[in-house]
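[1] Predicted model follows, preceded by the sequence.
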Amino acid sequence: MQQNRVMAIDAVVNYEFADPELERRGWAETFIREKIGAEEGRIKGLTEDAFLEKMDRAGVEHCFLIATKAGSKMHKIHRHIPYEKVAAMCAKYPGRFSGLAGVDPTEGMDGLAELERGVREYGFVGAHLYPHWFEMAPDHARYYPIYAKCCELGVPIQMQVGHCLRYSDERPLKSVGRPITLDTIACDFPTLKLVGIHIGWPWTEEMIAVAYKHPNVFIGTDAYAPKHWDEKFVHYMNTFGQDKVLFGTDYPVVDLERARIEFDALGLRDAPARKVLRDNAIRLYGLKLPLSTAAAA
């Protein structure tokens, strides 16, 4: 590991380990192989040790693991990761992982109770939402009880904005996540910390505009490799948006090592780079230092 290298926090990582209890469904594996073009390790899932080694090689100290809720269980095409799985990983490696509570607006009060349990009992640091899997835009009223609960718990919520890909031909999903919809949420919930992940692509400038307007709106860099980021977004990170952007990969969509190599090649100034890679996530999610011994390795 390079000395004096800023150790990153990956704010968006899917729980995709080699776990026989959570074998991927065929449509998910096909999506990762054919649409993402991932190698076998990302398709089948790495062991815990192999993933930790990958983190070390990439200079990633800490990852936010998502207890995913992608779609209602009423649909054949969905993916839910039990909170208990993520909580166990965070408990086993407390310096390397923090949990994010996936939310499902169709679960009603039960879903709100589970979100609260995730934060209060499991120590999850935030919530996570996939609007396109529920085919309702982020500013739909059915999400508002979730946003209110996040305010009550004092945790951020990150959500996919931008378009969505075609995960399964059996259930093509509508792209409902225009970044401008976060404008309404930020107005209605001025104390809610919102993170628009996937950089809002292909409406990245729109995402920048919303983050610039609202002090409680932030941007996650995940799902698109850094070499493909628009130069206006890179300029934003390096200048007036340096306090509003969080590094992420959406692993296994983007590999940690590739993301870090390409990020370092962007040529950001030292202070903005450190904020994006690390400091903004620590501040926004209230992480306690030191996270782990990795930073001193």
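    Yes, it's here.
[2] contacts, neighbours, all on C-alpha from now
    OK.
[3] which stretches of the chain form strands?
    Per DSSP state E, the chain carries strands over the ranges 8-14, 60-67, 69-70, 79-80, 97-102, 126-129, 157-160, 194-197, 217-220, 245-246.
[4] looking at those strands, which is closest to E257?
    Of all the strands of the chain, it is strand 60-67 that lies closest to E257, at 8.8 Å by CA to CA.
[5] Columns distance to N280 on top of the strands of the chain, output as TSV?
    Output for the strands of the chain, formatted as TSV (distance: least, CA to CA, whole Å):
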stretch	distance to N280
strand 8-14	9
strand 60-67	13
strand 69-70	25
strand 79-80	28
strand 97-102	15
strand 126-129	14
strand 157-160	14
strand 194-197	11
strand 217-220	9
strand 245-246	6
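[6] Pipe the ones you listed into CSV and attach mean neighbour count and distance to P20 per row.
    Below are the strands of the chain laid out as CSV (neighbours: other CA atoms under 10 Å; distance: least, CA to CA, whole Å):
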stretch, mean neighbour count, distance to P20
strand 8-14, 25, 16
strand 60-67, 25, 17
strand 69-70, 22, 19
strand 79-80, 18, 15
strand 97-102, 28, 21
strand 126-129, 26, 24
strand 157-160, 25, 28
strand 194-197, 28, 29
strand 217-220, 27, 30
strand 245-246, 30, 32
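[7] try it against this one:
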Amino acid sequence: MSRIPKIDLESHFFTPEYMALLESRTRPPRFEVTDENVRVWLEPSLPDVMLTHSHPLRDTLLDLSAARIEAMDRVGIAIQFLSVSSPGFEQFEPDVQVEHAGKANDALAAFIADHPRRFVGLASLPVSAPQTAADELERCVRELGFKGGNIHSHIGDTYLDDARYFPILERAATLGVPINLHPTLPHGNMLQPYLGYGWAMPGPGLGFGHETAVHAMRIIYSAAFDKLPDLQIILGHLGEGLMHWLYRVDFDFNKPWMAKSHRSQIERKPSDYLRSNFWYTCSGNWLDSALLATIHEVGVERLMFASDYPWEQIEDGADFIEAAPISEDDRRMICHGNAERLFDLNV
């Protein structure tokens, strides 16, 4: 079958040093490799919440080799964006973030240097040291050729709307590169109602998306985009559910009986920012109705392909977008045209 060329905005990896760090720890984030599986604790505020994944998944995350390129070729992925997989560095101690985020970026740059036409890097950032994180983003963009940053949603019990993180957002806007806001397990302050039913509610089934959507809205309400109108954020999973809330997020702007003093102190309606300062990928959400809702609400010009490999089967994402009930022009814009425009790439 002939495949449409694709630019894959979300694919993940581990470095051996990052994995060794996770396996060496006695408190989250940490991994424990057993004979049966890999046990994972993501969130320091919830040290008893654990998930498991398989040895083959761990091996694939660690495999930056020709095997990854072969998987890409099978489904027509011409270029793949790489970022460190969950838990990322945001929940580590600040000094650990500073040391290991830089090492991961250097390792990724070395791999990309061997395959410069096939891979693009998204920088890991030591977010708990904001000025250092801003400088690391600039180093990765200017010296290593990366195309943006990747942040695993909350930082401790804070989000990027906190004024201390403004230097990171400001630097991204100055450099003209987006920040990819990737889901993670919600902080314990938010997670209690999700507990009691295993991993289904707090993880990818519900908690991941809710936490990231809340984070995105906090950035909007903080007036970050009024101060930095060129700042761009990427959301995966077809907008983390926000496409179905665009009317409701504008509630205090739309109701004549709502006192202006109760409105968010921002210049435009929240949905306006979601249409002008956010980009969206289809990563790990293979649902036609969600795809069509995203196109309808924000326009096909802001939607890009992503596989979420290897957490998702790479064939599933490719099959989904190639069979989606959309026009061929829209399909090609999503598969590669929009990413080419945003990142100055050419498949």
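    Here it is on my side, so go on. Here the structure is a predicted model, which means the values were calculated and not measured.
[8] that older thread, mind checking which of the strands of structure 1 is nearest P226 of structure 1?
    Comparing these by CA to CA, strand 217-220 comes nearest, at 11.8 Å.
[9] Mind giving me the packing neighbours of that closest one?
    Strand 217-220 of structure 1 sits against strand 194-197, helix 204-213, strand 245-246, with contacts defined as 3 or more CA pairs under 8 Å, 6 or more residues apart in numbering; DSSP states H and E.
[10] can you tell me what part of structure 2 it aligns to?
    Alignment note (TM-score structural alignment): strand 217-220 of structure 1 is matched to residues 278-281 of structure 2.
[11] and the matching stretch, how far from the chain's centre?
    10 Å (CA atoms, centre = their mean, to the nearest Å).
[12] superposed on structure 1, where does it end up, distance-wise?
    With mean CA distance after the TM-score superposition for structure 1, stretch 278-281 of structure 2 departs from structure 1 by a mean of 1.6 Å once superposed.
[13] sorry, back to before: and of the helices and strands packed on strand 217-220 of structure 1, who's closest to R57 of structure 1?
    strand 245-246 (19.8 Å).
[14] Report the aligned residue range of structure 2 for that closest one.
    Counting by TM-score structural alignment, strand 245-246 of structure 1 corresponds to 303-304 in structure 2.
[15] And that stretch against structure 1, how far off on average?
    Using mean CA distance after the TM-score superposition for structure 1, the mean distance for stretch 303-304 of structure 2 is 1.2 Å.
[16] any idea how far T132 of structure 2 is from the closest residue to A109 of structure 2 other than its chain neighbours?
    Distances taken as CA to CA, 6 or more residues apart in numbering put L144 closest to A109 of structure 2, at 6.1 Å, once the chain neighbours are dropped. Going from L144 of structure 2 to T132 of structure 2 by CA to CA, to the nearest Å gives 16 Å.
[17] Identify whichever of the strands of structure 1 lies nearest to M237 of structure 1.
    Of those, nearest to M237 of structure 1 by CA to CA is strand 245-246, at 6.6 Å.
[18] and stretch 83-103 of structure 1, which residues are buried?
    83, 85-87, 89-90, 95-103 (16 or more other CA atoms under 10 Å).
[19] repeat for stretch 278-288 of structure 1
    Of the residues in stretch 278-288 of structure 1, those buried (16+ other CA under 10 Å) are 278-282, 284-285.
[20] need the helices for the stretch 151-297 of structure 1, in chain order.
    181-188, 204-213, 231-238, 256-264, 270-274, 280-285 (DSSP state H, counting those that start in this stretch).
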